[in-house]
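Asks: Sequence first, predicted model second:
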Amino acid sequence: MLVFRNVATAFLMNGNDFLLMERAKENDLMPSFWYGVGGHLEQDELNNPRAACLREIYEETGLTENSIENLQLKYVLLRRSKNETVINYVYFGHSKTRDVVENDEGTLHWIAKEEVLKYRFIDALKLALKHYFENSNSLDEVLVGVVRSDNSSSSMSWGVLQNMDGTTVLTL
């Protein structure tokens, strides 16, 4: 049986720094890995990943929607993880403040952009961050990324989410 898990992730910036979370070592899911802030979509959020993203931002950082500017969906990432397909809606935005609260998911850190890719992420997020850093000035559309993995490495196939008028075509 094919199972889907929907998650939303936010990478918030303040100046040249990104807000990242190091997952707690005691966490059952990906301990000691680094992430943006985010988590699973609730049942009533399945058609609104932005609402889930804002809820998760608040739960994990204490930041409200009013303290975030330009929160935009940039990527929809698809990857297989054991017996499920993970769909990750990845948002980028700017935080008006660096003041965040502690949470029980992990520890929050403001990390300089130049240092971000040195940290241990799941492959899908690291590939999306790398793409964002290389293309953020020209990234006007939502991209779909499909992770391809073999025993030694992972790569991402990118496509543009098609407009209703058919002006752009999704190619993977």
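Replies: Received, thanks. Quantities reported herein were computed from a predicted structural model and do not represent experimental measurements.

Asks: Could you use CA atoms for every contact and neighbour count after this?
Replies: Noted.

Asks: in the chain, which spans are helices?
Replies: Along the chain, counting by DSSP state H, helices occupy 49-61, 113-116, 123-135.

Asks: Kindly compare burial across those helices and name the winner.
Replies: Mean neighbour count (mean count of other CA atoms under 10 Å) peaks for helix 49-61 among the helices of the chain, with a mean of 21.

Asks: got the contact list for that helix?
Replies: Applying CA atoms under 8 Å, 6 or more residues apart in numbering, the contact partners of helix 49-61 are 7-10, 37-42, 45, 63-65, 73, 89, 91, 100-103, 105, 108.

Asks: pull the longest strand from this protein.
Replies: strand 68-81 (DSSP state E).

Asks: buried subset of the contacts of helix 49-61?
Replies: 7-10, 37-41, 63, 73, 89, 91, 105, 108 (16 or more other CA atoms under 10 Å).

Asks: which pair in the residues you listed spans the largest distance?
Replies: L73 and E105 (23.0 Å; CA to CA).

Asks: about what we covered before: between the helices of the chain, which one is closest to S154.
Replies: Across those, closest to S154 is helix 123-135 (CA to CA), at 6.6 Å.

Asks: Distance from the closest one to the middle of the chain?
Replies: 10 Å (CA atoms, centre = their mean, to the nearest Å).

Asks: again with stretch 92-103
Replies: With CA atoms, centre = their mean, you get 15 Å for stretch 92-103.

Asks: re the thing from before, the longest strand of the chain to helix 49-61, inter-axis angle?
Replies: Strand 68-81 and helix 49-61 are oriented at 100 degrees to each other (axes from the mean of the first three to the mean of the last three CA atoms, to 10 degrees).

Asks: In addition, the following structure is provided for comparison:
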Amino acid sequence: MEIRQMATAFLSHQEYVLMMKKANSKIFNFEFWGGIGGHLEHEELNFPMKASYREIEEETGFKENEIENFTLKYILIEDGNGEIRQQYVYFGETTHRNFIPSEEGDLFWIHKSELLNLKISKAIRFTIQHYLENPARSNICVGTITVNDEQIPHIQWSTVKQASAF
């Protein structure tokens, strides 16, 4: 079984989040919305934040110094078509709303209240919903996506904390 590691960023400016609308991808063959991101390159496997900043600059033109409070908030794990998908999800704030159009998809600033109305993957839906319900949370959460007996996807959240010596 292979492991696919990805980094995704959600950049906000005031009450809006920068989202990308894609016509299709390797995972979906229909139009969908997502954050900014992609796969980790070999040299980035131990540095997902570096990968995230690279993807942000490639897809939006935002440079690292134009992003504030950029923090790893979630690690998502799911089984996807015979591969384990591990996704590092970051949230940050931009100092302005000017982006450069991307060949990866169309970029739009979407009001936070409209995010869950978009056609997004289950993993991202669970993540955005959790983030919106817990905006002040500082711990990293790990989300494991599974399906119940009726094959309905759900997520189990765990908080990452440093273990005591004993």
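Replies: Looks like it arrived, so ask away. All of these numbers come straight from a predicted model, not from anything done at the bench.

Asks: After superposing, what score do the chains get?
Replies: Put the two chains on top of each other and the TM-score (TM-score structural alignment, normalised by the length of structure 2) is 0.93; 164 aligned residues with a CA RMSD of 1.5 Å.

Asks: tell me which residues of the longest strand of structure 1 are tucked away?
Replies: Buried residues in strand 68-81 of structure 1, counted by 16+ other CA under 10 Å: 68, 71, 73-80.

Asks: That strand vs structure 2, average distance?
Replies: In the superposition with structure 2, the average deviation recorded for strand 68-81 of structure 1 is 0.4 Å (mean CA distance after the TM-score superposition for structure 1).

Asks: neighbouring contacts of that strand?
Replies: 50, 85-96, 124, 128, 139, 141-148.

Asks: among the residues you listed, which ones are buried?
Replies: Neighbour-count burial within those applies to 50, 86-95, 124, 128, 142-147; the criterion is 16+ other CA under 10 Å.

Asks: just to revisit the earlier point, out of the contacts of helix 49-61 of structure 1, which sit inside strands?
Replies: Filtering the contacts of helix 49-61 of structure 1 for strands - DSSP E - leaves 7-10, 37-40, 73, 89, 91, 108.

Asks: Reformat the residues you listed as a markdown table; add distance to M156 of structure 1.
Replies: Shown next, in a markdown table, are these (distance: CA to CA, whole Å):
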| residue | distance to M156 of structure 1 |
| --- | --- |
| V7 | 18 |
| A8 | 18 |
| T9 | 18 |
| A10 | 19 |
| V37 | 22 |
| G38 | 21 |
| G39 | 21 |
| H40 | 22 |
| L73 | 18 |
| Y89 | 15 |
| Y91 | 18 |
| L108 | 27 |
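
Asks: one step back: let's have the buried residues of strand 68-81 of structure 1 in a markdown table, adding distance to N16 of structure 1.
Replies: Output for the buried residues of strand 68-81 of structure 1, formatted as a markdown table (distance: CA to CA, whole Å):
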| residue | distance to N16 of structure 1 |
| --- | --- |
| I68 | 15 |
| L71 | 16 |
| L73 | 20 |
| K74 | 19 |
| Y75 | 21 |
| V76 | 24 |
| L77 | 24 |
| L78 | 28 |
| R79 | 29 |
| R80 | 32 |
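
Asks: Contacts only, for the residue lying closest to G37 of structure 2 once chain neighbours are set aside.
Replies: Nearest residue to G37 of structure 2 in three dimensions, chain neighbours excluded: T8, at 4.3 Å (CA to CA, 6 or more residues apart in numbering). For T8 of structure 2, the contacting residues are 35-38, 52, 87-90, by CA under 8 Å, 6+ apart.

Asks: so who does K96 of structure 1 touch?
Replies: Neighbouring residues of K96 of structure 1 by CA under 8 Å, 6+ apart: 14, 67-69.

Asks: counterpart of it in structure 2?
Replies: Per TM-score structural alignment, the equivalent position to K96 of structure 1 in structure 2 is T95.

Asks: and its match, how far is that from G35 of structure 2?
Replies: 18 Å (CA to CA, to the nearest Å).

Asks: and if you look at M49 of structure 2?
Replies: The value you get for M49 of structure 2 to G35 of structure 2, if CA to CA is used, is 14 Å.

Asks: swap in I75 of structure 2?
Replies: Distance of I75 of structure 2 to G35 of structure 2, given as CA to CA: 14 Å.

Asks: V147 of structure 1 contacts L125, doesn't it?
Replies: No: using CA atoms under 8 Å, V147 of structure 1 is not in contact with L125, being 10.0 Å away.

Asks: about what we covered before: K21 of structure 2: which of the contacts of T8 of structure 2 is nearest?
Replies: Using CA to CA, those come closest to K21 of structure 2 at G35, 8.8 Å.

Asks: I'd guessed G106 of structure 1 sits against A24; true?
Replies: Yes: taking CA under 8 Å as the definition, G106 of structure 1 is a contact partner of A24 at 4.3 Å.
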